[in-house]
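In: A predicted structure for the sequence below; I have some questions about it.
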Amino acid sequence: MDSETEKGVLGFEEKHLIAIMMFLSINGECQKIEIYRNVSSNPRIPDKLDRLESMGLITQEPIEGSRATNIVLTAKGRKVANILVDLDALLKTN
């Protein structure tokens, strides 16, 4: 196991990681620019995506003939993201 995986849920302490996962869960596969537009324009977003990829939660797939990159949840990432969305909904209820 690598150090990112060993952190478990504490790996999500870095800002925007949960928001990125929830965005992908709700909206599905998207281009990196959509993360910038809808989650954060933080210049460290590529580092955050690399972290999620190292945790086995997303893949970053280059689009042939373009500089764009698709961000896709892995099977593990879908499970984690769905739990985060459910947790968010639970916390928002009275």
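Out: Thanks, I have it.
In: CA atoms for contacts and neighbours, from now on please.
Out: Will do.
In: what segments of the protein are strands?
Out: Counting by DSSP state E, the chain has strands at residues 30-31, 58-62, 69-73.
In: for K48, find the nearest of the ones you listed.
Out: strand 58-62 (10.9 Å; CA to CA).
In: now tell me what touches that closest one from outside.
Out: L49, L52, E53, A68, T69, N70, I71, V72, L73, T74, G77 (CA atoms under 8 Å, 6 or more residues apart in numbering).
In: with those in mind, which one is nearest to E4?
Out: L52 (8.7 Å).
In: isn't that closest one up against I18?
Out: No. At 9.8 Å, L52 and I18 do not qualify as touching, with contact defined as CA atoms under 8 Å.
In: comparison target, given below:
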Amino acid sequence: MAWRSVAASRLAKTNEGREHTTRAATNLTLSLTYGRPDITPETKITVTGFKAEINAQKWIVVSARHEMHGTGGSQTSLQLESL
């Protein structure tokens, strides 16, 4: 019966570290041809037109930079992080 408590104790110590392990976030940087001033940091977005793994990922905007051009156009650059 003692071997069960030793095994349970070892299993508990092994699983203890797993609770604190987190997966590193994936980052994605995009430059949009047309400005999207409605996109701001902390906005949750989805992307399309990439590999299935990227399209399926949930993303949050970390940084949004909006530029106005002298010709009247605008461009938006985004830094995204996976959730």
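Out: Everything's here; your move. Note that this is a predicted model, so its numbers are computed, not measured.
In: TM-score for this pair?
Out: Scored against TM-score structural alignment, normalised by the length of structure 2, the superposed chains reach a TM-score of 0.31; 39 aligned residues with a CA RMSD of 3.5 Å.
In: thinking again about what came up before, mind giving me the ChimeraX command for buried ones among the contacts of strand 58-62 of structure 1?
Out: For the buried members of the contacts of strand 58-62 of structure 1, the matching ChimeraX selection, counting by 16 or more other CA atoms under 10 Å, is:
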select :49,52,53,69,70,71,72,73,77
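In: got CSV for the contacts of strand 58-62 of structure 1, with distance to L87 of structure 1 too?
Out: Putting the contacts of strand 58-62 of structure 1 into CSV (distance: CA to CA, whole Å) gives the following:
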residue, distance to L87 of structure 1
L49, 22
L52, 19
E53, 22
A68, 31
T69, 29
N70, 26
I71, 23
V72, 21
L73, 18
T74, 20
G77, 15
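In: can you name the two of the contacts of strand 58-62 of structure 1 that sit furthest apart?
Out: A68 and G77 (21.1 Å).
In: how far away is the residue lying closest to L84 of structure 1 once chain neighbours are set aside from N82 of structure 1?
Out: Nearest residue to L84 of structure 1 in three dimensions, chain neighbours excluded: M22, at 6.6 Å (CA to CA, 6 or more residues apart in numbering). Going from M22 of structure 1 to N82 of structure 1 by CA to CA, to the nearest Å gives 8 Å.
In: who has more neighbours out of those two?
Out: M22 (22 against 16; other CA atoms under 10 Å).
In: wait, that one sits on D86?
Out: No. M22 of structure 1 is not in contact with D86 according to CA under 8 Å; the separation is 9.7 Å.
In: would you map the helices across structure 1?
Out: Applying DSSP state H to structure 1 gives helices spanning 3-6, 17-27, 32-38, 45-54, 75-92.
In: who touches I71 of structure 1 in this structure?
Out: I71 of structure 1 neighbours (CA under 8 Å, 6+ apart): E29, C30, Q31, K32, I58, T59, Q60, E61.
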